[in-house]
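> Structural data only, the sequence is not supplied:
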């Protein structure tokens, strides 16, 4: 069997950004083109199930290494437990002198390194980033942060990919606000609910639809306390045709996060021509560079969030203009063909280096 690339990450059938990115790569034909073995290092479920998946993934990887089948290992890495799991794979790759790509996804990676890690964990992070052949950052801002950790020039920026809808049947409603993601503090879900009273004053028919899992009961209780529960609907985790319908019918996508990488929900909204209001964190300002004034808020600024929502709800022409600009940005920077081509060039360059 010919040599190949081993990509290691969470179960692509699961929830979250890494799973979505990996599915996008696979659907675009990247795995077939480069003979990529995908190895699950993590799966949702019980601790026993997670442990068995991790061990089985290690056995698979060791087998491929011992058989000389792997030229490159591409690690889809986040923070905390994800980093610790990928660290083991990274060490094995180093032992077998396999070229390594470390693809950093964790929204809280900087926080994980600076504030949440003990000294030995910081040394582990420094070791991985400094000894990887290539470190991939999701944005130029993250690129600078990662260079500050490893102090090397092996960091490059490759954005997350999104497959543009083949046909858009968007018939947008007038007062539907959409949130997609984990319900909790980091994603700014509670700030979004706190903004609702000021939004309702000017838009009495507005509805906030929250698609995601997490701290649902706490969010529901906050909505009751603020007397906005009639305007907030909790949908659970949304996928497939249900997500497509929401992306094609909502008025605005909202993501007032405190930490992010390059959220797939924003890229999905952009590809569908859905205007976005989101926080000035991670790669979001780069994604929304064409409409920063109208669409970017500071984390925790509930009043500005409400004002920007009201402003966009009141101006149909402005929303249409923003939608066109965001779709054009996707074509130029985030379309899966563009991003896959960048990965292809990276793989080929590493394969050529002896």
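Done, it's in. Worth saying up front: this structure is predicted, and the values here are computed from it rather than measured. Numbering: from 1, shown residues only.

> Please count neighbours and contacts with C-alpha atoms only from this point.
OK.

> quick one, helices of the stretch 151-300 of the chain?
189-202, 216-225, 240-249, 264-271, 284-287, 292-295 (DSSP state H, counting those that start in this stretch).

> Point out the most buried one among those.
Highest mean neighbour count among these (mean count of other Cα atoms under 10 Å): helix 264-271, with a mean of 24.

> how far does it sit from the chain's center?
Mean-position distance between helix 264-271 and its chain equals 10 Å (Cα atoms, centre = their mean, to the nearest Å).

> what angle separates that helix from helix 240-249?
Here helix 264-271 points in a direction 60 degrees away from that of helix 240-249 (axes from the mean of the first three to the mean of the last three Cα atoms, to 10 degrees).

> Not counting helix 264-271 itself, show me its contacts.
When contacts are defined by Cα atoms under 8 Å, 6 or more residues apart in numbering, helix 264-271 is touched by residues 17, 20-21, 160-165, 180-181, 247, 253, 255, 275-276, 287, 323, 326-327, 330, 334.

> Among these, name the ones in strands.
180, 253, 255, 276 (DSSP state E).

> can you redo the helices of the stretch 151-300 of the chain as CSV with distance to residue 128?
As requested, the helices of the stretch 151-300 of the chain are exported to CSV (distance: least, Cα to Cα, whole Å):
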stretch, distance to residue 128
helix 189-202, 33
helix 216-225, 36
helix 240-249, 36
helix 264-271, 26
helix 284-287, 26
helix 292-295, 34
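
> And those helices: which comes nearest residue 301?
Smallest distance to residue 301 across these (Cα to Cα): 8.0 Å, for helix 189-202.

> And the closest one, what does it pack against?
With contacts defined as 3 or more Cα pairs under 8 Å, 6 or more residues apart in numbering; DSSP states H and E, helix 189-202 has these neighbours: helix 216-225, helix 302-313.

> Can I get the ones you listed in CSV including distance to residue 266?
What follows is these, written out as CSV (distance: least, Cα to Cα, whole Å):
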stretch, distance to residue 266
helix 216-225, 21
helix 302-313, 16
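
> The longest helix seen in the chain: how far from the chain's middle?
Of all segments of type helix in the chain, defined using DSSP state H, the longest is helix 47-66. Distance, stretch centre to chain centre, for helix 47-66: 25 Å (Cα atoms, centre = their mean).

> okay, now the one to match up with it:
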């Protein structure tokens, strides 16, 4: 098949920086069996084209990107027709994918990968904060041939809006991120890990306050925090205020290759997000033999209590108690790690590609059946 993927970015020509690793994994796996063209709305300021992960990247660039993206898809369709057009993330990406697909009379798919279905007014985040975006999303998602999402909670959010969703987790590439069996803790401080950009959605304020509670209780730990700082040092200042300097290392951005050894030396991944469609890092941790404690979002919510421990969003006390519980019970920590790894292995990147392939075939057959019905009935 010939596929078009519409993405906001995350496909930098370097393949390491300014990328969304799980997106590159998906593109690479789809490109093994299909001709894949990726239309990135704003990877770079100027329009350009390059090859990456076995696909052709069409960068749209600044200035009316949605209109020009639709035009670019139509132009590529004239060279050889697309069989399906899919957006990864909704919003502008889904608008482009669905509009282009309707114009070209091919199936469209929308994958919910972020905060498209939430409205977190306190931090100015989410695709449902304004009535115009809510109306646009409602129309776009209902016009899509299929809507997918990575985790059960997002599927439930779609159902609440009257939209059927297919659960398709974005899995880990086991060839690039090989499994490592869960292992006993080494002597010394418990090694905690947090992997996320420092921003309001990830709610590191709750995380740091929970860590301060652990320190006050005498828990021996050290937390490594990996991620781009978008808050201009605010979290580092809070850590200092809470007297956590000796308990935390802020490591900044790390590539996937740099992250792996950091993950391997961790005992527990701790997440504090207000919202997650996934997150992928929970799957990566599971493959590396590391269990997760976090707020009840995305995979953390659907895996708890057998393969992760979930606590209420924003609940500092509960997060601290859950971390302390896992660190004080090695058998529990290992049970969580083994259960999480089993789930992540089953739903790896190959599973993701097969799930999307099955949807492509299903939509192609439905499209053929409709065409044959029009021919029999004499409809135009």
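Noted; the coordinates are in hand. In this text, all values refer to a predicted model and were calculated from it rather than measured experimentally.

> and of the helices of the stretch 151-300 of structure 1, who's closest to residue 60 of structure 1?
Evaluated over those, closeness to residue 60 of structure 1 peaks at helix 264-271, with 29.1 Å, by Cα to Cα.

> Now check structure 1 for the residue matching residue 214 of structure 2.
Aligned counterpart of residue 214 of structure 2 in structure 1: residue 199 (TM-score structural alignment).

> Equivalent analysis for residue 321 of structure 2, please.
Residue pairing (TM-score structural alignment): residue 321 of structure 2 is matched to residue 307 of structure 1.

> do residue 353 of structure 2 as well
Match for residue 353 of structure 2 (TM-score structural alignment): residue 340.

> same deal with residue 79 of structure 2?
That one, residue 79 of structure 2, aligns with residue 67 by TM-score structural alignment.

> Show me what the biggest helix by length in structure 2 is packed up against.
When structure 2 is parsed with DSSP H, its longest helix is helix 349-377. With contacts taken as 3+ Cα pairs under 8 Å, 6+ apart, helix 349-377 of structure 2 sits against helix 21-31.

> Got a quick ChimeraX command for the buried subset of the contacts of helix 264-271 of structure 1?
Buried members of these, defined by 16 or more other Cα atoms under 10 Å, are picked up in ChimeraX with:
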select :17,20,21,160,161,162,163,164,180,181,247,253,255,275,276,287,323,326,327,330,334
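
> Run a quick check on residue 77 of structure 1 versus residue 102, I expect a contact.
Yes. The criterion here is Cα atoms under 8 Å, and residue 77 of structure 1 meets it with residue 102 at 6.7 Å.

> name the element residue 103 of structure 2 belongs to?
Using DSSP states H and E, residue 103 of structure 2 sits in helix 92-104.

> Can you give me the buried ones in that helix?
Those would be 92-102, 104, for helix 92-104 of structure 2 by 16+ other Cα under 10 Å.

> Repeat that for stretch 217-227 of structure 2.
219, 221-227.

> compared with structure 1, how much does the helix or strand where residue 37 of structure 2 lies deviate?
Secondary structure from DSSP H and E places residue 37 of structure 2 in strand 35-40. Mean deviation of strand 35-40 of structure 2 relative to structure 1 after superposition (mean Cα distance after the TM-score superposition for structure 1): 1.7 Å.

> chain center to that strand: distance?
Counting by Cα atoms, centre = their mean, strand 35-40 of structure 2 comes out at 19 Å from the chain centroid.

> Show me what that strand is packed against.
In terms of contacts (3+ Cα pairs under 8 Å, 6+ apart), strand 35-40 of structure 2 is packed against strand 2-7, strand 55-59.

> how close does the counterpart of residue 322 of structure 1 in structure 2 sit to residue 169 of structure 2?
Alignment note (TM-score structural alignment): residue 322 of structure 1 maps to residue 336 of structure 2. Counting by Cα to Cα, to the nearest Å, the gap from residue 336 of structure 2 to residue 169 of structure 2 is 19 Å.

> What of residue 16 of structure 2?
Counting by Cα to Cα, the gap from residue 16 of structure 2 to residue 169 of structure 2 is 22 Å.

> quick one, which of the two is more surrounded?
Higher neighbour count among residue 16 of structure 2 and residue 169: residue 169, with 26 against 16, using other Cα atoms under 10 Å.

> Need the counterpart of the more buried one in structure 1.
Structural alignment (TM-score structural alignment) places residue 169 of structure 2 against residue 159 in structure 1.

> Just give the number of residues close to the residue lying closest to that match once chain neighbours are set aside.
Nearest in space to residue 159 of structure 1, with sequence neighbours left out and distances taken as Cα to Cα, 6 or more residues apart in numbering, is residue 138 at 4.9 Å. Look at residue 138 of structure 1: counted by other Cα under 10 Å, it has 23 neighbours.

> before we move on, what about residue 346 of structure 1?
15.

> Does the equivalent of residue 111 of structure 2 over in structure 1 lie in a helix or a strand, and which?
Residue pairing (TM-score structural alignment): residue 111 of structure 2 is matched to residue 103 of structure 1. Taking DSSP H and E as the definition, residue 103 of structure 1 sits inside strand 99-104.

> And that strand, how far out from the chain middle?
Relative to the chain's own centre, strand 99-104 of structure 1 is displaced by 17 Å; criterion: Cα atoms, centre = their mean.

> For that strand, name the packing helices and strands.
So strand 99-104 of structure 1, by 3+ Cα pairs under 8 Å, 6+ apart, packs with strand 70-77, helix 81-95, strand 134-137.

> Quick one: closest of these to residue 58 of structure 1.
Going by Cα to Cα, the one of these nearest residue 58 of structure 1 is helix 81-95, 7.2 Å.
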